[in-house]
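sequence and predicted model, in that order:
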Amino acid sequence: MSLTNRILLAMVLGISLGSILEILLGNLDTETQLYGFVYNGLVMGVFDVLGRIFIASLKLLVVPLVLVSLICGMAALGASSRMGPIAGKTLGLYLITTCIAVTLGLAVAIIVGPGNGVNAIASVDFVPKEAPPIKETLINIFPTNPVAAMAEGNMLQVIVFALLVGFAMTRAGEAGERLIAWFQDLEVVVMKMVGVLIELAPYGVFALLTKLFATMGFETIFDLAKYFFTLLAVLLFHGLVIYGLVLRTLTPLSPAVLRAKMRRVWAFAFSTSSSGATLPITLRTVEKRLGVNKSVAGFAVPLGATINMDGTAIMQGVATVFIAQVYGIDLSSSQLLMVVLTATLASIGTAAVPSAGLIMLSLVLTQAGLPVEGVALILGVDRLLDMVRTAVNVTGDATVSTVVAYHEGQLDEVVYNDPNADLELDSEESTEAVV
């Protein structure tokens, strides 16, 4: 059974078992031994322990994942700095679209209020931290002790340190090259750790949802549905409308042509939930079907797979507001600004692997002064949304690559407008490209 089906099955089983236990507990006398066994032994014992271990594992990978991914991404950017305008425009567009994405997610979530009315856990004993002044926040972005920043989980400082290290390695000659190779090997190991954790995700989802619905009741599914469709609508709007506006505003090219030629990439991205796994197909499509010169595509697309995670940024914005509303916490304007900044930087550090955005969400929640345990509320539906997020991410990679290539005179408009360009990729070559 595929990982997607296993997670879906775990979600259904967790909701079903949790709902049965909730009904059972409601009909039992709280003084009986059976009630104590079911509630204390199973719900708050076995399932709560497994769920907490899974959450702890998510938090465990935040620092190494951000550090290694950003160092490798910055090293790739620094090594290509001779491309000058190409590098600047690519990075700038990626950051701008990510800012738009997270801002859009926050705005829609605040208006729709997907977490309003979820009062079942409003009694949770949680006191939000007071948001620091903007001045102190900006100063504290820059680390005085990177080891302490990593030990304390101060992710903004870790991100700045990783960017500095990655940039310095590209200027350190042979020593830098050896270190880059070492970090690239380390990245493989970290990705394997993420893969192992994601493989265990069905068990974590099952435990978390069983405990959640045993204590909250089946009616919570309707609140999750509101969150699900709110996030889905924002993702589709950003992927189809915002990227189309960016392409139409900055170039005379037709967004409909790009969307038509991205269908194969969308199908693969949706099925794998990984920008990295989709990278061969994305790169081939951008070069052969959209007419982007190899020098631009070879830089912009792999870089985008590393730092352009607009779908993840949208999820972090919507999820942050949702969790805050569930816990009855009003986010101040400074907290919202920090969410935009943190989610933008976090999306840069998100690995191109399935569900890595959940790991990064924990640092956004921490920076916003929200409980990391709130991640459990969205885990059940996240896998489905992760598929759509990946499709949005690869669409952003293709859009930015096309815009940059057009302004650098590196776009073949004849190929771009040719609906039959590179159609042989539909056949046996698609398998070779994936391999």
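Sure, I can see it.

only C-alpha atoms for contact and neighbour calcs from this point on.
Noted.

quick one: the helices in the stretch 51-200 of the chain?
62-79, 85-112, 134-140, 146-152, 155-169, 173-199 (DSSP state H, counting those that start in this stretch).

can I get the ones you listed in a markdown table including mean neighbour count and distance to Asp426?
What follows is these, written out as a markdown table (neighbours: other C-alpha atoms under 10 Å; distance: least, C-alpha to C-alpha, whole Å):
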| stretch | mean neighbour count | distance to Asp426 |
| --- | --- | --- |
| helix 62-79 | 23 | 31 |
| helix 85-112 | 20 | 28 |
| helix 134-140 | 11 | 49 |
| helix 146-152 | 15 | 46 |
| helix 155-169 | 22 | 38 |
| helix 173-199 | 15 | 29 |
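
nearest to Gln367, out of those?
Gln367 lies closest to helix 155-169 among the helices of the stretch 51-200 of the chain, at 8.5 Å (C-alpha to C-alpha).

quick one, that closest one and helix 62-79 angle?
Note on geometry: by axes from the mean of the first three to the mean of the last three C-alpha atoms, to 10 degrees, helix 155-169 and helix 62-79 are set 30 degrees apart in direction.

what sits up against helix 155-169?
With C-alpha atoms under 8 Å, 6 or more residues apart in numbering as the test, helix 155-169 has contacts from 63, 66-68, 70-75, 78, 140-143, 146, 149-150, 175-177, 179-180, 342, 345, 349, 363.

what angle sits between it and helix 173-199?
Interaxial angle, helix 155-169 versus helix 173-199 (the same axes, to 10 degrees): 140 degrees.

how near is the residue nearest to Ala313 when sequence neighbours are not counted to Val321?
Distances taken as C-alpha to C-alpha, 6 or more residues apart in numbering place Val102 nearest to Ala313, at 5.0 Å, with adjacent residues excluded. According to C-alpha to C-alpha, to the nearest Å, Val102 and Val321 sit 11 Å apart.

do the same with Ala356
19 Å.

so what touches stretch 228-248?
101, 104-105, 108-109, 112, 114, 253-256, 259, 311, 314-315, 318, 381, 385, 388-389, 391-392, 395-396, 399, 403.

put this beside the first:
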Amino acid sequence: MKKLALHWQILIGMTLGVIWALLSSALGWSSFTLNWINPFGTIFINLLKLIAVPLVLFSIIGGVANIGDPSSLGRMGGKTLLIYLVTTVMAISLGLVLVNTIKPGKLIDKQSRIDNRIRYEIWADNEGHEIKDGIHYLKDPVFFERAQNISKLSESELKEVSVSDKLEKAKEQKNISPLQPLVDIVPENFFFSLSSNGLMLQIIFFALFFGVCLLFIPNEKSQPVLILVNGINEVFLKMVDLVMQGAPFFVFALLAGVVSKMAGDDLAKVLEIFKGLSWYAATVLIGLLLMIFVIYPGILKLFVKKIPYFGFFKAMGPAQTLAFSTSSSAATLPITMECVEHNLGVDKKISSFVLPIGATVNMDGTSLYQAVAVVFLAQMHMIDLTIGQQITVVITTALASIGSAAVPSAGLVMMIVVLDSVGLNPAWIAIVFPVDRILDMFRTVVNVTGDATVCSIIADGEDMLTYKNNKKPTETFNMDS
């Protein structure tokens, strides 16, 4: 096992985890899996998150301070954010093209779509929303009796705990000032930001501010601080080395727990759930795979000719497989940095600045998924969104993706904001719950691949890329030692 590369070990662990989960469901062992195996997956995620936050903090401080020239910082930062924004808009646009071409929501049984439409009209009437296309099924006597039955179902759905909790969060976000996201970036208490979930932007702001200030003070005073920062950063990287030695087992436990939670002890139930969402999932998956294997390599080839197609994926293999298994670009960040620096040849000054920012603001996979999900939900409720409404989806999704935490399934809460922006029922996120975790794995691979692509482009533009065609990617984390 030790002779295998890290990403192959992780892939084996993932495969065994899924097989174990399905077997335990068939034999009624799900309770054992969730009680005695799944906790190790949780420990793995917690360990990576434990390392990720301080690693982001000290990496950005060191990355900014090591640039040396303040003018380089402004130029590099502007280019980084611009490229991230362009790739996000490309991802959303690709998602909209696919969902409008395949029309997965219209492939559902017509009677089910009519029932969905009636539920939508009942909700719109209760909430005071205007019916999008002006058609009123509720006014047709043919659907009157059906509407009475559906009315009760609609009320019970809105009271579902898992949805109502997220609805409350969305309402809070809806009532805030337009400039509140800007206010939220600046921390009132930095130590509170470190100890709270979802405040990564505040940590990045502090790290950038701290690093910039180091550039403007005399070298004899900044150098001791920089030595300390770099030393602490090395300690956290060593933590990554130690944790990753157990990655294959941890990933096995993580995947076994995820699938067992979905299937329980009834395999037929989980198969039926996936049957109804298969077209939606296929549409999202096509878009995500196009981003990974076509869009990003195309952008990379356009700007960085020295990195070959297969060389890029060979270099990023360990980070991509770990991103798939953890569904967290933040948790994968330490491994992404290792792959980009050691295998692609990106200078540490670039990677420590671009990648932590990308892990927070670059959510291309999440953006594409949200765009497809919104239009899919509209289609299955027999609502045709206009071009203007879909443009609103693009804008809202791009902004929402920046605020999405780099953790599993964070996009679900943000999708409520997107649904609400076009006057659709936020409770519909419950429909896509069953397949969200599986798609989240692929979305995270997109995000990590995008981060590496942008980082390589920035490094090449700054003449800090030393990739060689005949260079063999290093064995990440020294698994043979």
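It's in. Note that the coordinates shown come from a computational prediction; the quantities given were computed from them, not determined experimentally.

map the residue nearest to Ala313 of the first structure across to the second structure for me.
Aligned counterpart of Val102 of the first structure in the second structure: Ile92 (TM-score structural alignment).

so its match touches Thr366, yeah?
No - Ile92 of the second structure is beyond contact range of Thr366, at 9.0 Å (criterion: C-alpha atoms under 8 Å).

for Ala343 of the first structure, give me its contacts.
Going by C-alpha under 8 Å, 6+ apart, Ala343 of the first structure touches Val102, Ala313, Gln316, Gly317, Leu361, Val364.

which position in the second structure aligns with the fifth one?
Aligning on TM-score structural alignment places Leu361 of the first structure opposite Met415 in the second structure.

its match contacts Gln370, correct?
Yes - the criterion here is C-alpha under 8 Å, and Met415 of the second structure meets it with Gln370 at 6.0 Å.

and the gap between Tyr296 of the second structure and Lys471 of the second structure?
Applying C-alpha to C-alpha, one obtains 21 Å for the distance of Tyr296 of the second structure from Lys471 of the second structure.

okay, the two: which has more neighbours?
Per other C-alpha atoms under 10 Å, whichever of Tyr296 of the second structure and Lys471 has more neighbours is Tyr296, with 21 against 11.

three-state assignment of the more buried one?
Assigned with DSSP: H, G, I helix; E, B strand; the rest coil, Tyr296 of the second structure falls in the helix class.

I figured Val102 of the first structure hits Ala319, correct?
No - taking contacts as C-alpha under 8 Å, Val102 of the first structure lies outside contact range of Ala319: 10.5 Å.

against the second structure, where does stretch 329-344 of the first structure fall?
Counting by TM-score structural alignment, stretch 329-344 of the first structure corresponds to residues 383-398.

what's near enough to touch the match of Val102 of the first structure?
Listed by C-alpha under 8 Å, 6+ apart, the contact set of Ile92 of the second structure reads Asp364, Ser367, Leu368, Tyr369, Ala371, Val394, Thr397, Ala398.

can you find the partner of the fifth one in the first structure?
Structural alignment places Ala371 of the second structure opposite Gly317 in the first structure (criterion: TM-score structural alignment).

its match: which element?
For Gly317 of the first structure, the host element (DSSP states H and E) is helix 310-326.

show me what that helix is packed against.
Helices and strands touching helix 310-326 of the first structure, by 3 or more C-alpha pairs under 8 Å, 6 or more residues apart in numbering; DSSP states H and E, are helix 85-112, helix 220-237, helix 333-348, helix 356-367, helix 379-407.

how about those, which one is nearest Phe268 of the first structure?
helix 379-407 (8.5 Å).

which strands and helices sit next to the helix or strand following that closest one?
Next in sequence after helix 379-407 of the first structure, counting helices and strands by DSSP H and E, comes helix 413-417. Contacts defined by 3+ C-alpha pairs under 8 Å, 6+ apart place helix 413-417 of the first structure against helix 255-261.

the second structure: matching residues for the following helix or strand past the helix it packs on?
Later in the chain than helix 255-261 of the first structure, the nearest helix or strand by DSSP H and E is helix 263-272. Mapping helix 263-272 of the first structure onto the second structure (TM-score structural alignment) gives residues 317-326.

how close does that stretch sit to the first structure?
Once fitted to the first structure, stretch 317-326 of the second structure is off its aligned match by 1.0 Å on average (mean C-alpha distance after the TM-score superposition for the first structure).

show me what contacts Pro426 of the second structure?
Leu167, Met415, Ile416, Val417, Leu419, Asp420.

quick one: which of those is most hemmed in?
Among the contacts of Pro426 of the second structure, Met415 has the most neighbours (other C-alpha under 10 Å), with 28 neighbours.

gap between it and Ser193 of the second structure?
Distance check for Met415 of the second structure against Ser193 of the second structure: by C-alpha to C-alpha, it reads 24 Å.

before we move on, what about Ile273 of the second structure?
39 Å.

before we move on, back to that, now distance to Ala263 of the second structure too, for the contacts of Ile92 of the second structure, in TSV please.
Output for the contacts of Ile92 of the second structure, formatted as TSV (distance: C-alpha to C-alpha, whole Å):
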residue	distance to Ala263 of the second structure
Asp364	29
Ser367	27
Leu368	27
Tyr369	23
Ala371	27
Val394	34
Thr397	31
Ala398	33
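
nearest to Trp279 of the second structure, of the residues you listed?
The nearest member of these to Trp279 of the second structure, counting by C-alpha to C-alpha, is Tyr369 at 13.3 Å.

these two touch, right, that closest one and Gly95?
Yes - with contact defined as C-alpha under 8 Å, Tyr369 of the second structure reaches Gly95; the gap is 7.0 Å.
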